[in-house]
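Enquirer: fold the stuff below for me.
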Amino acid sequence: MGRQGQATDVDALIAQVIAREGDYSDHPADRGGATRFGISEAVARVDGYGGPMRALPLARAEAIYRRLYWVAPGLDKVAALAPRLAEELFDTGVNMGTVVAATFLQRALNALNRGARDYPDLAADGRVGPATLAALRAFLDHRGAAGEVVLLKAVEALQGERYLTLAERRPANEAFLYGWLADRLS
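Expert: The predicted model follows:
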């Protein structure tokens, strides 16, 4: 159960990502190359899938999302403390990488710790480990339920800034900017 009294339904999150990402895509401006259900060919290969991307089974994509984007980066542990935040970090991790998502969390926690008075600064190493979870717990204990909302806004602000930077640095990414902002920021 999360802090708000509800468990995070990771299956529903995965279904939402798959619905948003669609079936098969190989957009010429996407440096990630061919994807199916939002899983890139590189990620599928690392996971051991050797077939054509157009044939990647839905169940395999769902398992990859659960294992590599939810459990491995520790979002199941974040969800026990802050379910809405974990949901946002999951989506960010799918779109930008789990290390980026965890780094956003760590940067936001560092900026919100009132000069390290509430908890020590974290190394922004992109891993949700015991120190990050302890800082999150301390932040939520100090700030209460409203704290999760503010932390969520901070993470979304970092995400939005990164999208704009990606489009500014590589004009081909402008093809994706509107959708990134529309689909992912509330």
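
Enquirer: from now on I want contacts and neighbour counts done on CA atoms only, so please keep to that.
Expert: Will do.

Enquirer: how is the nearest residue to L105 once chain neighbours are set aside assigned, secondary-structure-wise?
Expert: Among residues not flanking L105 along the chain, V155 sits closest, at 6.2 Å (C-alpha to C-alpha, 6 or more residues apart in numbering). Here V155 is recorded as helix under DSSP: H, G, I helix; E, B strand; the rest coil.

Enquirer: V155: how many residues sit nearby?
Expert: Residues near V155, counting by other C-alpha atoms under 10 Å, number 25.

Enquirer: next one: it from R84, what distance?
Expert: 12 Å (C-alpha to C-alpha, to the nearest Å).

Enquirer: mutual contacts of these two, please.
Expert: With C-alpha atoms under 8 Å, 6 or more residues apart in numbering applied, the contact sets of V155 and R84 do not overlap.

Enquirer: one more, please, to line up against the first structure:
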Amino acid sequence: MGQGDEARVDALIAQVIAREGNYSDHPADRGGATRFGITEAVARADGYAGPMRRLPLARAEAIYRQRYWAAPGLDRVAARAPRLAEELFDTGVNMGPNVASAFLQRALNALNRGARDYPDLAVDGRIGAATLAALDAFLRHRGAAGEVVLLKAIEALQGERYLALAEHRPANEAFLYGWLADRLS
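Expert: Okay, here's the model as predicted:
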């Protein structure tokens, strides 16, 4: 990753942290206590054993960089479609990297013109060689406008999931407005 790419990822992480805030323990949030948007479960999985109120900012940034950018392979997506990678990062932070990756795979499958442009993908939530090859083929066939269309498709899937979460668990209505408002920024 080049310095410009690192700066872009740093900026994405800073935006998420600014949006998520310092510490929260909302009674309706199934994620429980969070600091900088990092849930206690994620912090513990990363090896942090201290109180969530004291999770260091540098630790949160490292978790975002590793778990939500590097591990899902968003650097490889960014090399092809930077805005798409940014949206997948944001979606992964909110819904999990596998969900974000599955959204990409579903959108690519629905946009491959009946598998004429490239074969359908297994929707496994992992960005591997097949997903990247499909993305390359999609962008080759659809050009620069293709990235915008993929962004819209992923945002539509994300919005539908947020609405379903609120419909299936009324306590989530406390968060729905903020979830949707974040999509506008």
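
Enquirer: picking up where we left off before, residue in the second structure matching the residue nearest to L105 of the first structure?
Expert: If you follow V155 of the first structure across to the second structure using TM-score structural alignment, you land on I154.

Enquirer: cool, V94 of the first structure as well?
Expert: For V94 of the first structure, the residue aligned by TM-score structural alignment is V93.

Enquirer: part of a helix, is that match?
Expert: Yes: the assignment for V93 of the second structure by three-state DSSP puts it in a helix.

Enquirer: surely it touches W69?
Expert: No: taking contacts as C-alpha atoms under 8 Å, V93 of the second structure lies outside contact range of W69: 9.3 Å.

Enquirer: who's more crowded, those two?
Expert: In terms of neighbours (other C-alpha under 10 Å), W69 is the more surrounded of V93 of the second structure and W69; the figures are 25 against 20.

Enquirer: what are the boundaries of the strands in the second structure?
Expert: Along the second structure, the segments classed as strands by DSSP state E run 23-24, 34-35, 38-39.

Enquirer: need these in TSV (columns: distance to R106 of the second structure and mean neighbour count).
Expert: Listed next are the strands of the second structure as TSV, based on distance: least, C-alpha to C-alpha, whole Å; neighbours: other C-alpha atoms under 10 Å:
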stretch	distance to R106 of the second structure	mean neighbour count
strand 23-24	33	18
strand 34-35	30	23
strand 38-39	27	22
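
Enquirer: need those in TSV with distance to E147 of the second structure, can you?
Expert: Converted to TSV, the strands of the second structure look like this (distance: least, C-alpha to C-alpha, whole Å):
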stretch	distance to E147 of the second structure
strand 23-24	35
strand 34-35	32
strand 38-39	29
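
Enquirer: which one of those lies closest to R65 of the second structure?
Expert: strand 38-39 (12.0 Å; C-alpha to C-alpha).

Enquirer: list the contacts of that closest one.
Expert: Under the criterion C-alpha under 8 Å, 6+ apart, residues G31, G32, A33, A60 lie in contact with strand 38-39 of the second structure.

Enquirer: wait, what's in contact with the spatially closest residue to the second one that is not a sequence neighbour?
Expert: For G32 of the second structure, ignoring the flanking residues on the chain, the nearest one in space by C-alpha to C-alpha, 6+ apart is D25 at 5.6 Å. With contact set as C-alpha under 8 Å, 6+ apart, D25 of the second structure has these partners: G32, A33, T34.
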